[in-house]
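Asks: this is the structure alone, sequence omitted:
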């Protein structure tokens, strides 16, 4: 049915607004990396201890993924879509006013709990509303992920150097309470930008619930209503096959576009004849889904028709009570995991979750500490002479300029990934190739530190930015594609949670390794990325030519 509607104005709007969620996700993670050296100076935190800041953020990301993913499977995609960015922006503002390092870590945990649930849910929303032949656009969605990093790096370059302690504060030292508030201004700016994204997503466009989610939960009348609204928003440009799906007539008898609205082409009978389970399993014959158990689980967890459309204040309060009760029902969340370990899917589930965890560990060990690593490199390179001038911010400016170059280099990676996944390489070999080259780029970056070569530092970090973005773009596309719509939110949320757990551990390990050498974490990252490439290589399911 979704393919019958085609790709129109509604889908382009969803692409842009879900893209804002991906932008916010990476913008906040990049923000944490940018302010890390300034926070370390502000609160006099050691290298071994500063990792707690990033770990707090990733702990929040983990909890957010574990909670919001199952919620999206139980109560629909719209609830996390509407609220996750609000949570992030609110805690971002609170973090800007914190007087201590411990309170800052607590606020970053709250910030991460919002961001952590947003990205996997947005990916599921977009995937479930687009035609099969447009699935490569999910990879292109990662362009917004890269733009988030570019946005934060550009704002950091404008705000942090002039409002931070100078490279050499002179004999009088630096009064951090007055001279080192750039990190606070950056947090405030990013929070305001996130609130703007919230307004655009919730106030300027009414997103419809995912048709595949509704169909999976046997809400066929709601599916018809949603599809009619999408057709109407698209200007009635349904495909000829939509008429055939309802009337069984010759496709050549499709009425001309000037005959009026085509929303009548979507009927209850057409939807009923195309159940999600049968449609999915016809092209996923290797999956032995426990339909009876899964169907029973799904049915038992749904609200009845009176609570789905409450008309009184008491009914609305009852709906919120059910939602809050469901959010903390751990046993029901665990039951939702059972289909993921069906014999035909067990290997895929384990490998996907391993890939998310290992890649996140290797990537975070480099990315979170990139500004600090660049400061170390630049301090020994061409910016050293400028940095010794009292009151100068030249080294910091160079660091955030290089960070911006690194962020910009990642933008083409998503575009290249959207092309690569539909070539003979497919999803799996695109992941393997990009992950392997990312490891090579980190080896070159480590060598640039020893050679004190600024040019090699910029080139190697840019190559890593390009290939790592390509790598993540394909991973983000492959993960929701390979799982059934009934458990897609849970599967993606759990995969994201494994990545976030790795993100909690990585900064702590990196902080300890930095006490030994700045290059040791880089070589550990290389080993992890290549281990992830090995897991990608043995994935049993290629999703390039299958429907979702």
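Replies: Yep, that arrived. Please read these numbers as outputs of a predicted model, since none were measured by experiment.
Asks: all contacts plus neighbour counts: C-alpha atoms, from now on.
Replies: Fine.
Asks: tell me, how many residues neighbour residue 330?
Replies: Residues lying near residue 330 (other Cα atoms under 10 Å) number 12.
Asks: gap between it and residue 67?
Replies: Distance, residue 330 to residue 67, by Cα to Cα, to the nearest Å: 10 Å.
Asks: next, show the common contact partners of the two.
Replies: Listed as contacting both residue 330 and residue 67 by Cα atoms under 8 Å, 6 or more residues apart in numbering is no residue at all.
Asks: look up how far residue 34 lies from residue 366.
Replies: Residue 366 is 13 Å from residue 34, by Cα to Cα.
Asks: who has more neighbours out of those two?
Replies: Set residue 366 next to residue 34 and count neighbours by other Cα under 10 Å: residue 34 wins out with 26 against 23.
Asks: comparison target, given below:
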């Protein structure tokens, strides 16, 4: 990065500071570490990191789509009835839910870079294992472990990227959702190349009976002719391995400076920032004081008076609002999902504030890691405990033995182990209190039902395409034709993230945009089951893909705005967990319904989408933190992350 770019960035930072100072005398709310990262700016290092983080998001959706594509082939291979074939997808979704939590913990204990590299490595390993196992149950087990690996990519990669990005460029996290969409396209493309010549043809004499799970194969030897799905898994494992090698060989990742500061290693944070600055082509002078990630002791709660609308500078993400004195906190926690006191008393909220009293005696306080309240990374919070402020930036770090360190931290570890459950239960209790109960139930119902409905359609789409207009009849199309249909379906969803981001700020607003995209998705599902011509089927699937992707984009952008600061992290985290549970239930339920008729799973999805849309309409767009005290100045959802 050249000096001119640095000068421009410095000028822009000063403009932001002057704009904030001009409103009621408020000071710049960035910490010294925030300012240092802003000084470094958006250079070559950040752009390279954005691309490499995109690989993780691409791998996530690539594997999800691959499992849906191979489902009919696996059913043929092992003669699995419809009622059980959904276990393939459910196993992977179960692993993904566990992996998101596990790798989040790993990123806090071992560092962001460890999780960043390990997720793709283990994904490739378990991908190879899944391609080599023999037997339906071993395959499900292998896919479960694959899910535990790939499930950590989205939250951990998103965290790492946010912690390296200057504040005014954090909206570029939206680009990760584009990588996510192209993951399914890549999977469909590889399947189109690999499967047709290495699979039992759908129009063979034995294929119809096999697809329906009624009898064993006769004319197709699955051991030699139906190995295409194994080749697909192996190819995707190689692609994932190449992504891992690109991270290791083509790029030298420096540990997150924010993580290092929070882990009590500020000197390493200084070194990391200097290396990043040098990589960008500049040589900034960075001192120990420049990596402090807390405000001076004089910081007061007056910052909470800043309305959300004032934090929107030139259409960029809002600045983080820090409240309360940091000196009287022995332990602080930084989370990616902004579950904390970013605006004491919810000044920017028109929602009830009955329980906005200080709960610091019950749970630790939370603050955002320099991102807007609309940050959504799969709903998972990554918490890193901080030492007291006096210890975060020591004048010099004395050398100690391992035994000294153990003695010093044993009491903290003991007390820390007892707090999480009580803290979590306190947050859940707040979410379910009368003033939030209705909103919470509706939002959770929306997340669970949307995931259930879309997963049921998406997982069984390749199988539905191979069946005719009515159950029991095989479509007069080749496997290659069906795979082209899947390819077109995945391509149709690629503009969805951008469309969703536009809808959020359109005249329709959040609520009507989400409801409309949900109902439109349901309508296209009905069209899909009714039409018979090839292009009508393809257009209907494109409609489902586009509207559903936009639906998820709006949902992810709006959900954090619905809830107040005190309950936002818990409400969104549980909502994300419910979506994963819906994803696990859908394949099992869909397989059972498929035994009745081809149309039953689709109409069930339509019904669930309709319920979700009604729940959306019952919500109020002005709820939570989306409006300031006067009901004006709606906050921008600057980051949209696709499910």
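Replies: Everything's here; your move. The structure presented is a predicted model; accordingly, all values stated were derived computationally and were not measured.
Asks: could you find the closest non-adjacent residue to residue 453 of the second structure?
Replies: Counting by Cα to Cα, 6 or more residues apart in numbering, residue 605 is the residue found nearest to residue 453 of the second structure once chain neighbours are left out, at 4.3 Å.
Asks: wait, what's in contact with the equivalent of that neighbour over in the first structure?
Replies: The alignment partner of residue 605 of the second structure in the first structure, by TM-score structural alignment, is residue 525. By Cα under 8 Å, 6+ apart, the contact set of residue 525 of the first structure is 361-363, 365-366, 439, 442.
Asks: can you check residue 363 of the second structure too?
Replies: Residue 363 of the second structure neighbours (Cα under 8 Å, 6+ apart): 419, 422-423, 426.
Asks: as a quick check, tell me the outermost residue of the first structure.
Replies: Going by Cα atoms, centre = their mean, the residue of the first structure most distant from its centre is residue 171, 45.2 Å out.
Asks: find the nearest non-adjacent residue to the equivalent of residue 154 of the first structure over in the second structure, please.
Replies: Residue pairing (TM-score structural alignment): residue 154 of the first structure is matched to residue 189 of the second structure. Nearest residue to residue 189 of the second structure in three dimensions, chain neighbours excluded: residue 487, at 6.5 Å (Cα to Cα, 6+ apart).
Asks: let me see the contact set for the counterpart of residue 435 of the first structure in the second structure.
Replies: Using TM-score structural alignment, the partner of residue 435 of the first structure in the second structure is residue 518. The contact partners of residue 518 of the second structure, by Cα under 8 Å, 6+ apart, come to 547-548, 551, 609-610, 612-613.
Asks: residue 183 of the first structure: neighbour count?
Replies: 26.
Asks: then residue 404 of the second structure?
Replies: 10.
Asks: check which helix or strand covers it.
Replies: Residue 404 of the second structure belongs to helix 402-431 when assigned by DSSP states H and E.
Asks: residue 63 of the second structure too?
Replies: Going by DSSP H and E, residue 63 of the second structure is in helix 44-78.
Asks: what does that helix correspond to over in the first structure?
Replies: The aligned range for helix 44-78 of the second structure is 9-43, by TM-score structural alignment.
Asks: so which residue is smack in the middle of the first structure?
Replies: Mean-position check on the first structure, Cα atoms, centre = their mean. Result residue 119 at 3.5 Å.
Asks: just to revisit the earlier point, map the residue nearest to residue 189 of the second structure onto the first structure.
Replies: Per TM-score structural alignment, residue 487 of the second structure is aligned with residue 404.
Asks: now do the contacts for its match.
Replies: 150, 153-154, 157.
Asks: one more: residue 519 of the first structure?
Replies: Counting by Cα under 8 Å, 6+ apart, residue 519 of the first structure has contacts 446, 449.
Asks: for residue 373 of the first structure, see how far away it is.
Replies: 9 Å.
Asks: kindly report the same for residue 546 of the first structure.
Replies: Taking Cα to Cα, one finds residue 546 of the first structure at 43 Å from residue 373 of the first structure.
Asks: these two: which is more packed in?
Replies: When residue 546 of the first structure and residue 373 are compared for neighbours, residue 373 comes out ahead with 19 against 15, by other Cα under 10 Å.
Asks: which SS state does the more buried one fall under?
Replies: Here residue 373 of the first structure is recorded as helix under DSSP: H, G, I helix; E, B strand; the rest coil.
Asks: wait, it sits on residue 521?
Replies: No. The criterion here is Cα atoms under 8 Å, and residue 373 of the first structure misses it with residue 521 at 10.5 Å.
Asks: name the helices or strands packed onto the helix or strand harbouring residue 7 of the second structure?
Replies: Using DSSP H and E, residue 7 of the second structure maps to helix 3-21. Helices and strands touching helix 3-21 of the second structure, by 3 or more Cα pairs under 8 Å, 6 or more residues apart in numbering; DSSP states H and E, are helix 32-40.
Asks: just checking, what packs against the helix it packs on?
Replies: helix 3-21, helix 266-279.
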